[in-house]
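**Q** predicted model and sequence below, questions to follow.
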Amino acid sequence: MNSDLIANAFGTAAALCSITSFAPQMIKIWKERDASSVSLKTYSLTVTCFVLWVVYGVMTQAWPVTFANSAALVMAAGVLAMKWRFKDGDPEEAEAAS
């Protein structure tokens, strides 16, 4: 097998894992309207890391790295945005439950 093909297969698998790893967290937060279990510091660092990987990919013209990390950045940023929106649960839902 061609070493480029093997490297691309590993790269594709890594990208898919990175991107999809955020989906369960996003779905859970959105359904429950509660992001209290999400660490703001951790997700801020994760988003920063993906931004740096995207910049690296652009600077080195490593387009697979750029695209994969851009997609993961969108997912991680989505979790971070929901953390800000649903910090300790949705206030409207908390009032309705009372």
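**A** Alright, I've got the coordinates.
**Q** switch to C-alpha atoms for all contacts and neighbour counts from now on
**A** Will do.
**Q** just want the most central residue of this structure.
**A** Residue closest to the mean C-alpha point of the chain, counted by CA atoms, centre = their mean, is residue 76 at 2.2 Å.
**Q** now do the helices in the protein.
**A** 3-20, 23-32, 40-59, 63-85, 91-97 (DSSP state H).
**Q** next one for the comparison:
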Amino acid sequence: MEDFSEGGLHLQKETRLCTIRCKDGKELVIRAGVRGVLAEVNDRLAANPDLVRTAPENQGYIAIITFGAGKRKPDEFVSELPPKQVYLKNYELESES
């Protein structure tokens, strides 16, 4: 995993993290979704990009973003996140959970 903890890249909600290219040729732009600092990028995806689909909640994560620096309570942030099914539907991904 590439570590950006020292002087990481500052992200805005609309910052593009990556583009996922599907087998059918469709491309999905994945954005940060929060203002924060890029702490880590998942290097495993270079060798096994299917992890995004098969293990999205653990080995298939795209990046780790730190945010808030104590300015917001975690509950305030979590309340802004859409439910998992809504998120997946918005990005036209299917959950294999």
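**A** Looks like it arrived, so ask away. Everything numeric here is computed off the predicted structure, so don't read it as measured data.
**Q** just give the TM-score of the two.
**A** In this superposition the chains share a TM-score of 0.26, using TM-score structural alignment, normalised by the length of structure 2; 40 aligned residues with a CA RMSD of 3.7 Å.
**Q** check the helices of structure 1 for me and report the most buried one.
**A** A comparison of the helices of structure 1 by mean neighbour count, using mean count of other CA atoms under 10 Å, puts helix 63-85 on top with a mean of 20.
**Q** so which elements touch that helix?
**A** helix 3-20, helix 23-32, helix 40-59 (3 or more CA pairs under 8 Å, 6 or more residues apart in numbering; DSSP states H and E).
**Q** picking that back up, you'd agree the residue nearest to the centre of structure 1 is up against residue 45?
**A** No. The criterion here is CA atoms under 8 Å, and residue 76 of structure 1 misses it with residue 45 at 10.0 Å.
**Q** elements contacting the helix ranked longest in structure 2?
**A** Ranked by residue count and defined by DSSP H, the top helix of structure 2 is helix 84-90. When contacts are defined as 3+ CA pairs under 8 Å, 6+ apart, helix 84-90 of structure 2 packs onto no helix or strand at all.
**Q** what about residue 38 of structure 2, neighbour count?
**A** Residues near residue 38 of structure 2, counting by other CA atoms under 10 Å, number 22.
**Q** from residue 77 of structure 2, how far out is it?
**A** Going from residue 38 of structure 2 to residue 77 of structure 2 by CA to CA, to the nearest Å gives 17 Å.
**Q** for residue 52 of structure 2, same thing?
**A** Relative to residue 77 of structure 2, and taking CA to CA, residue 52 of structure 2 is found at 23 Å.
**Q** between the two, which one's more packed in?
**A** Ranked by neighbour count (other CA under 10 Å), residue 52 of structure 2 and residue 77 place residue 52 first, with 17 against 12.
**Q** that one: which element?
**A** helix 51-54 (DSSP states H and E).
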